[in-house]
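# following is a predicted model, sequence given first.
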Amino acid sequence: MKNFCLKTDIYFGKDSLKKLEEIQEKKVLIICDKFMETSGMVNLLKERLNKCEVEVFSEIIPDPSVEIVALGVKKLKGFSGDIIIGFGGGSSIDGAKAIREYYQKLENNKEMLFYAIPTTSGTGSEVTEYAVITNKEEGLKYALTNKNLLPDVAILDGDLVKSVPPHITADTGLDVITHAIEAYVSTNGNDFTDALAEKSFSLVFSNLKKVYLDGSNLQLREKIHNSSCMAGMAFNCAGLGITHSLAHGLGGKLHIPHGKANGIILPYVMKFNSEIGNSYSRENFTETAKKYQRLAKLVDLNASTPIIGVNNLIKSICQLKKELSIPETLLDLGIDLVEFEKVKESIIESALKDVCTKTNPRKVTREELEKLLDEISGKQLFKTL
């Protein structure tokens, strides 16, 4: 028996921030980073919350650490808020999730509404029960998962992402593509998650380059923003795969932005998962290869056979990466391969334990992860199928 559940109420479209005006006479804590506060973006929320007592915790940093979460819990405890708002990119929303979760444990599960308002189109964190927190001592990222982490309300306002710079648009857009593809081929996928993953993939694949070149196009921004949310709904139920498992390790050890890490890794993992190279008869293709073929057809690529579809899908993603200035390898990114070798074993260890590995469509060994990392690093040539 499988289950598909949508807990989060989603408000989207022009001026969807008006939803905040329904909140009155409450104590509201906004959790964000320094830029959101100093740039005045937080004021967009405060204006809508003018009948509430509002405070701001702006200590969130990329890949929030356990220590930052502890500071947020202390702030929330002193404020004794009724509502918490995670405002910003995935790190801010993930930080808000963890802060709320640990605060509620300390306060005997005190009722507290949770609003998530993303200002980037990538993580889908506004509709997922996942949060990625960094342990600075170990230099690793950990994916927390708990249904209590799900926000109650998500607000997708395209005006909030119009000014996102091109390089962030590229990184977060590749994150959406990775979410959609990995959810689509996950071992926990089903008809409901497949529908969301397919729609998300077609929207982001068709529009990402256009938004990268012209970020002021609000209509396309909204499509990418909605696509990110749909991919989040898909992987929240279906799970992800080893692209994410490796990205968590690489991000923690080498401080690579999460979306960029996913973008670099994805083609290598797709080749591995498809197992096309192991299909000597060219007839007995895996279900994963066939699903990649369906995605290729969805975006009008030549996919008359699974091998043609898989090849063209991977090549098209590599071409899109090139157009978005996403490197092919860690070496191209400027990572010192000597430093990479020092942390490679710990990245493999963390990937083997990562929750995302459990739902990867192909079981993976330590040796296979090592080979993948050598290709991703640029030590080994990435051969076509």
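Received it, and whenever you're ready, just let me know what you need.

# drop to CA atoms for contacts and neighbour counts, all remaining ones
OK.

# neighbours of Met270, how many?
Neighbourhood size, Met270 [other Cα atoms under 10 Å]: 23.

# residues making contact with stretch 344-362?
140, 142-143, 182, 185-188, 238-242, 244-246, 248-250, 253, 273, 288, 366, 369-370, 373 (Cα atoms under 8 Å, 6 or more residues apart in numbering).

# so who does Ser304 touch?
Counting by Cα under 8 Å, 6+ apart, Ser304 has no contacts.

# skipping adjacent residues, who's closest to Lys97 in space?
The spatially closest residue to Lys97, leaving aside those adjacent along the chain, is Leu149, at 5.4 Å (Cα to Cα, 6 or more residues apart in numbering).

# how near is that neighbour to Ile347?
Separation of Leu149 from Ile347 (Cα to Cα, to the nearest Å) stands at 26 Å.

# let's bring in a second model and compare:
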Amino acid sequence: MNTFSIKPTICFDTGSIEYLKNIKNKRVCIVTDPFMIKSGAADKITNIFKANKVEYEIFSEIKPDPTVQTVAAGVNKMRTFKPDVIIALGGGSSIDATKSIILFTVKILNASGDEYKKPLFIAIPTTSGTGSEVTSFSVITMGTTKFPLVDDKIIPDIAIIDADFVKTVPPQITADTAMDVLTHAIEAYVSTNNSDYTDALAEKAIKIVFEYLIKAYENGEDLEAREKLHNASCMAGMAFTNASLGINHSIAHTLGGNFHIPHGRANSILLPYVIKYNANLESGEETEAGKRYAKLSKILGLPCSSISEGVKSIIVAIKILMKTTNIPMNLKEVNIDKNDFLNKLESMVNDALNDKCTATNPIKPSKEELTQLFQEIYGE
């Protein structure tokens, strides 16, 4: 039996932050990063609470690739304040960290005999990429290893998809995060857990990225493009939280942990290589993944007279997006030292094999295959 669930209530369109006016007589904790405070983005929330005399506190210690130490600091904040509502404001790092903070706070307090109910969880993404505002996934870093945590208890209750928060995102981050959306959607589409429901969301998200990424990259003031990409990020998130992902993310997790490559950029670099690997055209057989990649080419109006041509078309189309938005084509172009890469290769391969995302990849990779794939991705 398959299941499909969408937990969060989604408030979308420009100005949907107004939903927060409904919060009254509550204690609120806002979890965010220092830039959200400095840029004034957090003021859009706190001004509403000040006007409604809502008691709030801010935890602004989130950094990229949040660590267990950051989560522990957030848990200490929560144990002291015990909010009724917790708001995650920021990119994937802020939302992922908040998920872990909530999960561990509730467990620790309840284990100590303090009956503390899970607070209302509101996620407000400020990048159009992770989809974390609607997923059961949280990625936390320990040393050089990124650990994906998967638990339905950490899905936000409310997601506010307000394009006002992404209007000033720089072009390169716009591109990196949108390519993260594309990767989420494509991996969900070929996942062994895909369904008609996840396919519909993934297909729409993919079409939006191809139609609006360049527009948003070249003109950040194009609010329509911003809104479309913000919606696509959320839709792709709904797709992959139900269908899961694949080795594109498994490899991106370990590359991010070892070399601190931004997650969306790592996914983008990997995507053409992973599609080629999963389609396995060299075998001469028509694989299920190959058929689904070719179907996406048809949906996008790309050349697709055969499965082989369809697979190659979508790879070329992705590379065109990458070149147009100045995304590196391999790891060598990210200036990763070759000796450092080779020294970490075996441990990265093992990390990718053991990553939870690998379980739903359309092909079950061997250690040898992943090793070869890593070497191809480096660019030699």
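Sure, I can see it. Note that the structure is predicted; figures quoted are calculated from it, not measured.

# the residue nearest to Lys97 of structure 1 matches what in structure 2?
Leu149 of structure 1 maps onto Ile154 of structure 2 when the alignment is built from TM-score structural alignment.

# look up how far Ser93 of structure 2 lies from that match.
Ile154 of structure 2 is 14 Å from Ser93 of structure 2, by Cα to Cα.

# how close does the match of Leu149 of structure 1 sit to Thr177 of structure 2?
When Ile154 of structure 2 is compared with Thr177 of structure 2 (using Cα to Cα), they lie 22 Å apart.

# same question for Ala252 of structure 2.
From Ala252 of structure 2 to Thr177 of structure 2 the distance is 13 Å (Cα to Cα).

# in stretch 371-380 of structure 2, what counts as buried?
Buried positions in stretch 371-380 of structure 2, judged by neighbour count with 16 or more other Cα atoms under 10 Å: 371, 373-374, 377-378.

# apologies, that question was intended for stretch 313-330 of structure 1.
By 16+ other Cα under 10 Å, the buried positions in stretch 313-330 of structure 1 come out as 313-314, 316-318, 320-321, 324, 326-330.

# in structure 1, point out the residues matching stretch 233-248 of structure 2.
The aligned range for stretch 233-248 of structure 2 is 228-243, by TM-score structural alignment.

# so which of the buried residues of stretch 371-380 of structure 2 sit within helices?
Counted as lying in helices by DSSP state H, out of the buried residues of stretch 371-380 of structure 2, are 371, 373-374, 377-378.

# and the strands in structure 2, which stretches?
Along structure 2, the segments classed as strands by DSSP state E run 9-12, 27-31, 55-59, 85-90, 120-125, 137-142, 145-150, 158-161.

# for Pro166 of structure 1, give me its contacts.
Per Cα under 8 Å, 6+ apart, neighbours of Pro166 of structure 1: 212-213, 215.

# what's the closest of the buried residues of stretch 313-330 of structure 1 to Leu17 of structure 1?
Within those, proximity to Leu17 of structure 1 (Cα to Cα) peaks at Leu324, which comes in at 30.1 Å.

# distance of the counterpart of that closest one in structure 2 from Asn76 of structure 2?
Under the alignment (TM-score structural alignment), Leu324 of structure 1 pairs with Thr325 in structure 2. Thr325 of structure 2 sits 41 Å away from Asn76 of structure 2 when distances are taken as Cα to Cα.

# count of residues packed around the equivalent of Ile173 of structure 2 over in structure 1?
Superposed on structure 1 with TM-score structural alignment, Ile173 of structure 2 falls opposite Ile168. The number of residues packed near Ile168 of structure 1 is 17, by other Cα under 10 Å.

# thinking again about what came up before, next, format the strands of structure 2 as a markdown table and append distance to Gly131 of structure 2 and mean neighbour count.
A markdown table is the format used below for the strands of structure 2 (distance: least, Cα to Cα, whole Å; neighbours: other Cα atoms under 10 Å):
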| stretch | distance to Gly131 of structure 2 | mean neighbour count |
| --- | --- | --- |
| strand 9-12 | 12 | 16 |
| strand 27-31 | 17 | 22 |
| strand 55-59 | 22 | 17 |
| strand 85-90 | 12 | 24 |
| strand 120-125 | 8 | 24 |
| strand 137-142 | 10 | 21 |
| strand 145-150 | 14 | 18 |
| strand 158-161 | 10 | 25 |
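
# and the residue nearest the centre of structure 1?
Thr123 (3.0 Å; Cα atoms, centre = their mean).

# contacts only, for that one.
Contact analysis of Thr123 of structure 1 by Cα under 8 Å, 6+ apart lists 89-90, 172, 175-176, 228-229, 232.

# repeat the analysis, applying 10 Å as the threshold.
By Cα atoms under 10 Å, 6 or more residues apart in numbering, the contact list for Thr123 of structure 1 reads 89-91, 93-94, 172-176, 179, 228-229, 231-232, 258-259.
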